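[1] got a predicted structure plus its sequence, pasted below:
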Amino acid sequence: MKNDITYYAKNRQSAKAYKADQKISPENVDKIKALLRYSPSSVNVQPWHFVIASTDEGKERVAKSTDEAYPFNSSSIRSASHVVVFSSRQEANEEHLQQLLLQEEKDGRFDGDPETFKAGMDAGRKMFINLHKEKFNDVNHWMEKQVYLNLGQFLLGVAALGIDATPMEGVDTSILDKEFGLTEKGLTSLFVVTLGYSDAENDFNAALPKSRLPYSDIITEV
């Protein structure tokens, strides 16, 4: 049943070919942006930035990252309706942390006792960031994991909109970083996601059954 979220989990597939002439509606593009924006992240750190390519020129710029090293991905990038480049902040600096606090205050997160709640949120967020900076020495990896949290919600969300998607790590991120000036902005690209509508006649994956390990192998109930 399509009103059951597990329907989309069970039926979504990574598209291997797209209908180049079928575009995502403006209304659904707005919903795609909302999915990116409203993803959860640890301590609401939101360490991400997205480049959305919908024009032929924009998609050509993304395809530069696959043409040489990963040419099997280039066709999908060019024929998809939209392509999203997911990137992560390289540092959770004070400017970003203050921006988060200001937005949280604007959105009413600190109503009642603004200064106390605001200070508590700032201290709690910095505690976890500093743990990963100073104890675990993996703050960049930790922030990248938050972007992957976004990806998981995003893939399920676009499936519920009837949109096909393909997450691609087969991209040269150094080319994407240079092409979109990400390094200068304190960002690093991680992967791209193509979006559109599967060309079923040429999409070998569309007809294949989904394969997952059984519950008995992946779940322990206590």
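    Looks like it arrived, so ask away.
[2] going forward, measure contacts and count neighbours with C-alpha atoms only.
    OK.
[3] what about the helices in this structure?
    5-11, 26-37, 56-63, 74-79, 94-106, 114-130, 139-160, 173-179, 215-218 (DSSP state H).
[4] Thr194: which of the ones you listed is closest?
    With respect to Thr194, and counting by Cα to Cα, the nearest of these is helix 74-79 at 6.1 Å.
[5] got another, please set it beside the one above:
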Amino acid sequence: MKLIEALNWRYATKRMTGAKVPAERVERILEAVRLAPSSYGLQPYSVLVIEDPALRERIGPVAFDQPQIVQSSHLLVFAAWDPVEARHVDELTQLIAETRGIEASELDAYGATIKGTLDGFATPHERFQWAARQAYLALGTALAATAVERVDASPMEGFDPAALDRLLDLEAQGLRSVALLALGYRDTEADRHAGLAKVRWPRERLFIHVPEA
């Protein structure tokens, strides 16, 4: 399916059937998330993949009992690193060196640049917000991937992050939840949003073409 056709097909599915998404489709979606862009390529987040129905039942009240949580096949939790530290940068530069077959010392200046960015944030909150924005790039990539795979998805910010962090013991893992993505298949009879015309701002309202100076 071509991308624009796929994006026109997708919508934020509010009711799902509970049918399982085939493992190979889930793996392709996760691989798209892995390949998502991020600032400096640091990818300062983790994605929890939750399939267990019992755990999703426990998450339901934390997400204000939105039905997609329990009706989905898989629930992805995008969680930003907190804190993002210099050691993460060192791990990245080492990975780059190993992958590209170069000496780690050749990346010293690159690593210093990333660390300088991290040190430039005035507060830990600002640093976390920067990491969270990188997680949203991955979320957007996941949404495009689900559409191409003909898997329905519901991106969700409607949950209590602190409560979810406690439930999943994220603080102990150096993580804080940012967004959820429920994967599954639309229940066209129960979802009043199914089949509705997609509404987006017209191109002339959305895009501003800046003329040459």
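    Yes, it's here. Just so we're clear, the structure is a prediction, and the values are computed from it rather than from any experiment.
[6] can you lay out the helices of structure 1 as TSV showing distance to Leu190 of structure 1?
    Output for the helices of structure 1, formatted as TSV (distance: least, Cα to Cα, whole Å):
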stretch	distance to Leu190 of structure 1
helix 5-11	23
helix 26-37	15
helix 56-63	13
helix 74-79	16
helix 94-106	20
helix 114-130	20
helix 139-160	8
helix 173-179	6
helix 215-218	27
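[7] most packed of these?
    helix 74-79 (a mean of 23; mean count of other Cα atoms under 10 Å).
[8] same for that helix, what does it pack against?
    Using 3 or more Cα pairs under 8 Å, 6 or more residues apart in numbering; DSSP states H and E, the elements in contact with helix 74-79 of structure 1 are helix 56-63.
[9] tell me how far the helix it packs on lies from the chain's centre.
    18 Å (Cα atoms, centre = their mean, to the nearest Å).
[10] ok so, going back, go through the helices of structure 1 and name the closest to Asn205 of structure 1.
    Once the helices of structure 1 are compared by Cα to Cα, helix 5-11 is nearest, at 11.7 Å.
[11] read off where that closest one ends up in structure 2.
    Aligned using TM-score structural alignment, helix 5-11 of structure 1 spans residues 3-9 in structure 2.
[12] which residues does that stretch contact?
    Ala144, Ala147, Val148, Arg150, Lys198 (Cα atoms under 8 Å, 6 or more residues apart in numbering).
[13] figure out which of the helices of structure 1 is closest to Ala17 of structure 1.
    helix 74-79 (5.8 Å).
[14] top strand in structure 1 by residue count?
    strand 187-196 (DSSP state E).
[15] structure 1: which residue goes with Tyr110 of structure 2?
    In structure 1, Tyr110 of structure 2 lands on Met121 (TM-score structural alignment).
[16] could you do Leu35 of structure 2 as well?
    So Leu35 of structure 2 corresponds to Tyr38, using TM-score structural alignment.
[17] now its match: how far from Leu151 of structure 1?
    Per Cα to Cα, to the nearest Å, Tyr38 of structure 1 is found 12 Å from Leu151 of structure 1.
[18] how about the contacts made by the residue nearest the centre of structure 2?
    Closest to where the C-alpha atoms of structure 2 average out (Cα atoms, centre = their mean) is Leu139, at 2.8 Å. Contacts of Leu139 of structure 2 were listed using Cα under 8 Å, 6+ apart, and they are Val33, Phe78, Pro155, Leu181.
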